[in-house]
Each structure stands twice: as C-alpha cells, then as structure tokens.
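Here's a sequence, model it:
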Amino acid sequence: MLKLVGLSGSLRPGSHSTAALRAGLRIAAESGAATELLDLRELNLPVYLPDLALEDYPAEAQGAISRLVAAFRSADVMLWATPTYHGCMSGALKNAIDYMQLLARDSAPYLQGRAVGLVALATPAPLGNMADCVTELRAWLAPTRVTLTANDFSPEGTLTSESGNRRLTRVVTELLGFHRALR
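Next up, the predicted model:
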C-alpha cells in the first residue's frame, strides 16, 4: 500500500502547519493511502550532528531519531509543512531534513525516486528553500505548492477554507498520482 508521510516543521501547540498536514493525511487516507505524521514537537529531536552515527546520539534521543529515519525510509511520498520564520522554513524542519543524511548509503539514497509536496504557513517565502532541499535529496517536487494563513483555519485549528482544501487536495492527488505512475 502506498504510504504518505507528513513532516510538520512547527514546535507550537495547536500548530496550523500540523493541522494542514492532518488535513492532507486525511485526504490521502480517503484515497486509500497509508499515512504517518511526523510531528517534530512530539519527536523533540536533538540538533543533527554530521559526524555522529545514530548510536552516538544520547540514548534518550535514539528512539526519536530511529522513528524519523524509519519513516523517511518507508515513505513512498512525503508532504512537508512549515511556518514561515523570518522568510525561511523553521529551524526544526531543516534540522529534521538534515537527518536524511543517515539515508546517504541506502540503495536509493536520500529520497531518490520519491515525490514531495510543500505547504507553507503565512507566506510562500519558505517554499523556495524547501524546494531546493527536495531536489538536493534527489526527490521529485509536486508542481502544486500550498500557502495557507491563519484565516484558512477555524479557531479549533481545522482547515475550513474551501480554496485551501482544494489546493491541499490537488497536491496530495499529485503525490499519489506520481507514485502510482512510477509503479
């Protein structure tokens, strides 16, 4: 079964980035995909250190890093979402992406042969940097990129905007279609 992994770049409780991913994962599940959410707030990853192997990180961090890397490896497609911080993706998201270095020696290194969709909150400013990461990781970039604002969500954090849901559905459909076309 096709698996979509969502990577949330926010550490904020009640994050709109995470809410957008939950909506995207729901859309994917309704289309028959398996889904997994990587909420960086819950994972509480240490800063990536390029000279360390997984077993060199503190014991209390190894479980979260292992879960992250296992999800990266199991993803057929990914959806990344981030708040906009000073015109860029969040540091938490970039840190998580840096852990993909642990996939460098895989038979299909990094995210080779997979597709990634992008969601930014507040402004589209981080989308360019995120797209650069996607291509550096040897993945394909979904053509639709989604920008949402706080106005697209209910006070409870549900994505309620018709246009936001339509664009999110479009990017998820592109991701699922990309994978199915490859297989």
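
going forward, measure contacts and count neighbours with C-alpha atoms only.
Noted.

from memory Tyr110 sits against Leu103, does it?
Yes. Using CA atoms under 8 Å as the test, Tyr110 is close enough to Leu103 to be in contact (5.0 Å).

Show me which of the two is the more surrounded one.
More crowded of Tyr110 and Leu103, by other CA atoms under 10 Å: Tyr110, with 23 against 17.

can you point me to the longest strand in the chain?
In the chain, with assignment by DSSP state E, the single longest strand is strand 140-148.

Output the contacting helices and strands for the helix or strand following that strand.
The element immediately downstream of strand 140-148 (helix or strand, assigned by DSSP states H and E) is helix 162-182. Packing partners of helix 162-182 (3 or more CA pairs under 8 Å, 6 or more residues apart in numbering; DSSP states H and E): helix 16-30, strand 77-83, strand 115-121, strand 140-148.

which of the residues in the first one are buried?
Taking 16 or more other CA atoms under 10 Å as the basis for neighbour counts, the residues of helix 16-30 that come out buried are 16-29.

Just the closest of those residues to Thr158, please.
Proximity of these to Thr158 (CA to CA) peaks at Ala19, which lies at 6.4 Å.

Let's compare: structure for the following, please.
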Amino acid sequence: MTATRPLIVGLGGTIRPGSSTEKALAHALRAAEQGGAETRLLGGEFLARLPVFDPRPGEASEPQQELAEAIRAADGVIIASPGYHGSMSGIVKNALDTLELTRNDAEPYFQGKPVGVIVTADGWQAAGTTLMAVRSIIHAMRGWPTPFGAALNATSGLFDEAGACREPKDAWQLATVAEQVVDFARMKAAAR
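From the prediction side, this is the model:
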C-alpha cells in the first residue's frame, strides 16, 4: 500500500443477487474509491462458493485461499451482514471463521487493520444486536472496529431503482464507514 491508495476489501452480502446488504457494501466501497482507495468486493456470490470451514488440518479450497489472500493484502476491511434473528448471517460468519487460515501469519486475522461494519435488517433491534456481534468478533480477530458502524433499517427498502440510497442519512452512514476505514488505513501507513 501507498499512503495515498490503500486497498479496502469489502466482505459480505447474501446469496441473493442484488441484496440490500451487498448494495450497501458496494455503495460504501464506491465512497472509499472517491476517498482515494482501491477496492475489492467479495460479495454474496463469492461467499456462497466458500465451503463450510473445517478447522482440521487439510487443503484449503481455492475460494478459501482467495479470501485469506485478499484479507492479507488489505489495508482495511468493510464487513456487511444482514441481521438474521439478532445476529450476522451464516455465510458472513463462515467467511470470518475461514480466516482461521491466517492464524499462523505474522499478522493474523485482522491484526492492526481498520474494519468497518454495515448491517441491514428489518428492524432496529436486529440491526443493533448484529452490529454489536460483528464488532465483538472484529475485536476477537485483532482488528480495529471503526468508531462508527452503519445500522440500516431495510423495512421500507434502502435503495431506489437506480441503486441510490432512498434516505440521505443512509448514504451518510455508508460514506462515514468508508471514510473512517480509509482514514485509519492511511494513519497506520503513515505511522510505519
């Protein structure tokens, strides 16, 4: 990474093409690009190809290796999950579990990386509890959760037909998560 072009990896979505969660993640990644970052999206289609993580020693699949390499290369990460029954989706949790492949790295998991969180849910309770669950996992995985996490209530539809946020406050939330991840990645690079 150069101090001016950090790589931000977006991880999340659902297995449903065009999900609100993946649209929100893509929106945040566009905001990161506008802030000068390079981005990479590992969305629902990618997550659906990940086998259930098996912690026993063995050969990692190609998608599992791709995920581990993407996170190793990242200067920052944005995780987006729907809020299912008060917590993150199984495919997002499986992706996070898969990062156990990095456990023996000099900088395992999210070590020293800023990690932003986006949650979409049909209600504020699920959005809030999911946000806290994901932030707790980021701490456990040695990452730096950004001070702000986006919690979006998807009950009335988040995006219009053109893919823009219906509510300015939602666009602001997504841009704020992106800005904080990019800014923290630059600060870390400057401190090296």
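
hmm, back to that, would you turn the helices and strands packed on helix 162-182 of structure 1 into TSV with distance to Leu176 of structure 1?
TSV is the format used below for those (distance: least, CA to CA, whole Å):
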stretch	distance to Leu176 of structure 1
helix 16-30	8
strand 77-83	7
strand 115-121	9
strand 140-148	10
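
quick one, which of the ones you listed is nearest to Leu52 of structure 1?
strand 77-83 (25.0 Å).

once aligned to structure 2, how far is the closest one on average?
With mean CA distance after the TM-score superposition for structure 1, strand 77-83 of structure 1 departs from structure 2 by a mean of 0.6 Å once superposed.

Kindly report the same for stretch 20-28 of structure 1.
Stretch 20-28 of structure 1 sits 0.6 Å off on average (mean CA distance after the TM-score superposition for structure 1).

That stretch corresponds to what range in structure 2?
Aligned using TM-score structural alignment, stretch 20-28 of structure 1 spans residues 24-32 in structure 2.

Centre of the chain to the matching stretch, how far?
10 Å (CA atoms, centre = their mean, to the nearest Å).

For it, give me every contacting residue.
8, 10-13, 38-41, 78-80, 118, 171, 174-175, 177-179, 182 (CA atoms under 8 Å, 6 or more residues apart in numbering).

same check, this time on stretch 4-12 of structure 1
Contacts to stretch 4-12 of structure 1, defined as CA under 8 Å, 6+ apart, come from residues 17-18, 21, 25, 28, 33-41, 71-72, 75-83, 89-94.

could you redo the last one with a cut-off of 7 Å?
17-18, 21, 33-41, 71, 75-83, 90, 92-93 (CA atoms under 7 Å, 6 or more residues apart in numbering).

Filter those residues down to just the buried residues.
Among the contacts of stretch 4-12 of structure 1, the ones that count as buried (16+ other CA under 10 Å) are 17-18, 21, 33-41, 71, 75-83, 90, 92-93.

Contact partners for the spatially most central residue of structure 2?
In structure 2, the centroid-proximal residue (CA atoms, centre = their mean) is Ile79; its distance is 1.4 Å. Applying CA under 7 Å, 6+ apart to Ile79 of structure 2 gives the contacts Gly10, Leu11, Gly12, Gly116, Val117, Ile118.

ditto for Leu101 of structure 2
Ala68.

Three-state assignment for Thr35 of structure 1, please.
The three-state label given to Thr35 of structure 1 by DSSP: H, G, I helix; E, B strand; the rest coil is strand.

tell me how far stretch 176-183 of structure 1 is from the chain's mean position?
Worked out by CA atoms, centre = their mean, stretch 176-183 of structure 1 lies 18 Å from the chain centre.

Which residues does it contact?
Under CA under 7 Å, 6+ apart, the answer for stretch 176-183 of structure 1 is Asp76.

mind redoing it with 10 Å?
2-4, 28, 31-33, 76-78, 113-116, 140-142, 170-172, 174 (CA atoms under 10 Å, 6 or more residues apart in numbering).

which of the residues in it are buried?
Buried-residue list, stretch 176-183 of structure 1, by 16+ other CA under 10 Å: Leu176, Phe178, His179.

which one among these gets closest to Thr160 of structure 1?
Leu176 (22.7 Å).

Identify the residue range in structure 2 corresponding to stretch 173-180 of structure 1.
Stretch 173-180 of structure 1 covers residues 179-186 of structure 2 once aligned (TM-score structural alignment).

Having no further points to raise, I will conclude here.
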